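> Below are the sequence and a predicted model for it; my questions follow.
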Amino acid sequence: MTNTFFGQIDPPQRLLMGPGPVNAYPRVLRAMAADMLGQFDPEMTAYMNETMALYRNVFMTQNQWTFLVDGTARAGIEAALISLVEPGAKLLIVSAGRFGLLLSEIALRIGAEICTLELPWGQVATLEQIEQALITHKPQVFACIHGDTSTTMAQPLEGVGALCRKYGVLSYADVTATLGGMEVAVDRWGIDVVSGGLQKCMGGPPGSAPITISDRAAQHIMARRHVEAGIRGANTQDGARPRIPSNYFDLAMVMDYWSEDRLNHHTEATTMLYGAREAARIMLEEGLPARFARHKSAGQAMVAGARALGLQVFGDDAHRMTNVTGIWTPEGVKGEQVRAQMREDFGIEIGTAFGPLAGKIWRIGAMGYNAAKPKVLLTLAALEACLAVQGYKAQRGAGVDAAMATYS
């Protein structure tokens, strides 16, 4: 057996302008370098309480139950669904992209009866379509993706929570791709459970999933709590709701952990909490209106630059996410070669696509720390240069000029 020596990690510098992850704020990375604390140290539990308070502002909610699920954004999605949806219960899903399909994949493992509101990739559901689906299927839970990076479209959520309450349905939305970059107005929308991630507009690393839960949903989740004998007291009585079929993703137990009771469930991911806390501080210092405007400006500049280069932008402007832009690969251009050259020659990463859009569009993000004028202009300039190598004809400098004009 040979001894293999691996050197210190020294990754190449990349400007991450894809659909996520993106470059983290330096302040977030510095916060994550702080020393460890014990999980029940009063300083640590104070940081937990501060993080809850910060994310109430980020989510624009008064929900008491606003905290972190340890794990990537998908951990938040799975914790939400497995804690809300009982085996055999009906779950209505808006399916209009890769991440709508993800909701179905998770629900299948739960044993839910899955009903879908199917739409072509790139379309969004109207309130009328959602209401008709609620009437037709009579689900226990409604679930959707707010911003699906696979299609770069944002599902309008105004009025969705009220519709779900009208028909006695619990509601869930994933806001991983929009939290910190677009308005996530949880209380105004009336959505019961909303979860996100750090690695996109929040400008942190993947590994923590902020989540917020309404009192209505909390009651439903706590009714499924089955305490562990000898650890948390006696078992619940017969006839209780079906137990949540996960230990780690049991939100009732995680809520106990984040409560003032501090009932042990797991060891909090200390460095991730530091990073999540700092990401929220940065956002709130900037101010929500300014934050959303900065992302909107970056997205508008990217769209204008692409169109000035003669490129076709995917989807409709009315429902486009402000932070991710889909661009059709021009005929005769090898999309993967463009991506490779941008990475190798310019140190810039842009994304490819999934499913029916695989190999057909690029996905370019301008999120969090990277939703900035210089980074948008650099990306457009690099894209233009790489297209020219493949013989694509465009007026040189037109993309950068058009993007600059939107800023002025």
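Cool, got the structure.

> Could you use CA atoms for every contact and neighbour count after this?
Noted.

> Look at Ile106 and say how many residues are nearby.
Here the number of neighbours of Ile106 (other CA atoms under 10 Å) works out to 16.

> could you say which helix or strand contains it?
Using DSSP states H and E, Ile106 sits within helix 98-110.

> right, and the helix or strand after that helix?
Defined by DSSP H and E, the subsequent element after helix 98-110 is strand 113-118.

> and that next one, how far from the chain's centre?
The chain centroid and the centroid of strand 113-118 are separated by 21 Å, computed with CA atoms, centre = their mean, to the nearest Å.

> this is the other structure I want to compare:
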Amino acid sequence: MGPGPVNADPRVLRALSTPLVGQYDPVMTGYMAQTQALYREVFATRNDATLLVDGTSRAGIEAALVSLVRPGQRVLVPVFGRFGHLLAEIAQRAGAEVHTIGTTWGQVFPTSVVEEAVRRVRPHLLAVVQGDTSTTMNQPLDELGDVCARHGALFYTDATASLGGNPFEADAWGLDAATAGLQKCLSGPPGSAPLTLSDRAVEVVRGRRRVEAGIREDDDEDVGEPIGSNYFDLGMVLDYWGPRRLNHHTEATSMLYAAHECARVLLDEGRQKVVDRHARAGRAMLAGVRGLGLGVFGDLGHRMHNVVAPVIPDGVDGEGVRGALLHDFGIEIGTSFGPLRGRVWRIGTMGVNARLDTVLTTLAALEHVLRRAGVPVPPSGGVDAAADAWAEG
């Protein structure tokens, strides 16, 4: 019950045990095509360039940034938590001229602040985290696509922690690129990074020279400088997933099966119904934490549906509470880092765990552990408040 990874859906675990097939078996290419179609629905996009990057969600982030940005180009990153710093670091490693704007952890950026920075910096790319689990905040994205369009910038978001459990509309919001992971609201294991690129982003990627020594040298595509990574060169990955099926890497077959099933699980339930379930479970957990008398960190008007950050009571050993929950009840909740280290816990309600029974069990266990730690919590205060909030729908 932490900020991820969370328990995988049993259907996804079964998919992982599917026998392997060859990379060019028609069944394999069929699964790849099906997975692309499924994630177009998950991302709410018509982008043809929708695929998987093999690796954890950070692999998707790195593939997007190193393929979209040339050395010396400007990248603007609004930082409101740990993972904004990650985007800035990866862009810097790609040779970009990185500009950041900051805000207090626990807050998000008004559109006007981002637009002022875009106007001032004139970036090639605006890179924004949607949901940052370090702060539990969810940055609104719905107006930023228009900002980027007005100022000629590409628009990228890392939706690792938010996709599936919070509203996400790639096309309607004007996103040029988005990446995610399976291990949060999609109820899968870490190891595969869904990615989607707009036609405009594909043109930028295709403008980079792609050469794999000894295998191919496409002189007609010899434009500009090659990117510094072979593995994360999205131009080559697009050729692998596209109709040409040019060999690039050995697809992580079992993770393909898992990603395919994660999308099927979500779409079988219904995309909006999954978002609503996360919202309902998140409201119940928030009410339960408050019912135990705990404060909650951050601007709750912009909190992600799937993570809440209770403030650790004064005098309480936060790591001791986490250890007792894990060893006595088999429940894991998250710690924090940076300016929030030792100040908050992070409790997730995401994926297959966004359910009433998991919320109530976690709160009952937390009440017991807090009482043993000397905190005067109201008897059944968390469970009762959560059950009431859930009943409200």
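Yes, it's here. These numbers come from a predicted model, not from an experiment.

> Just give the TM-score of the two.
TM-score for the superposed pair, counting by TM-score structural alignment, normalised by the length of the second structure: 0.98. Supporting figures: 391 aligned residues with a CA RMSD of 1.0 Å.

> what range in the second structure matches the helix holding Ile106 of the first structure?
The aligned range for helix 98-110 of the first structure in the second structure is 82-94, by TM-score structural alignment.

> Please name every helix or strand in contact with the helix holding Ile106 of the first structure.
helix 73-84, strand 90-95, strand 113-118, strand 141-145, strand 147-148 (3 or more CA pairs under 8 Å, 6 or more residues apart in numbering; DSSP states H and E).

> which stretch among the ones you listed comes nearest Ala209 of the first structure?
Across those, Ala209 of the first structure has its closest neighbour in helix 73-84 (4.8 Å, CA to CA).

> In the second structure, which residue range corresponds to the closest one?
With TM-score structural alignment as the criterion, helix 73-84 of the first structure aligns to 57-68.

> what sits up against that stretch?
53-54, 87, 90-91, 94, 158, 160, 177, 179-182, 190-195, 201, 204-205, 208, 227-229, 232-235 (CA atoms under 8 Å, 6 or more residues apart in numbering).

> And for stretch 251-260 of the second structure?
Contacts for stretch 251-260 of the second structure (CA under 8 Å, 6+ apart): 12-13, 15-18, 20-21, 23, 31-32, 34-35, 38, 52, 54, 182, 188-189, 191-192.

> With adjacent residues omitted, what lies nearest to the residue mapped onto Thr103 of the second structure from the first structure?
Matched by TM-score structural alignment, Thr103 of the second structure corresponds to Leu119 in the first structure. Of all residues not flanking Leu119 of the first structure in the chain, Ala96 sits nearest, at 4.9 Å (CA to CA, 6 or more residues apart in numbering).

> which ones are touching the one you found?
Glu118, Leu119, Pro120, Trp121, Gly122, Gln123, Val124.

> Equivalent analysis for Ser380 of the second structure, please.
Contact partners of Ser380 of the second structure, counting by CA under 8 Å, 6+ apart, are Ala364, Glu367.

> aligned partner of it in the first structure?
Under TM-score structural alignment, Ser380 of the second structure pairs with Gly397 in the first structure.

> again with Gly235 of the second structure
Gly235 of the second structure maps onto Ala252 in the first structure, with residues paired by TM-score structural alignment.

> thought that match was touching His220?
No: applying CA atoms under 8 Å, one finds Ala252 of the first structure not in contact with His220, separated by 9.5 Å.

> So between the two, which is more surrounded?
Higher neighbour count among Ala252 of the first structure and His220: Ala252, with 22 against 17, using other CA under 10 Å.
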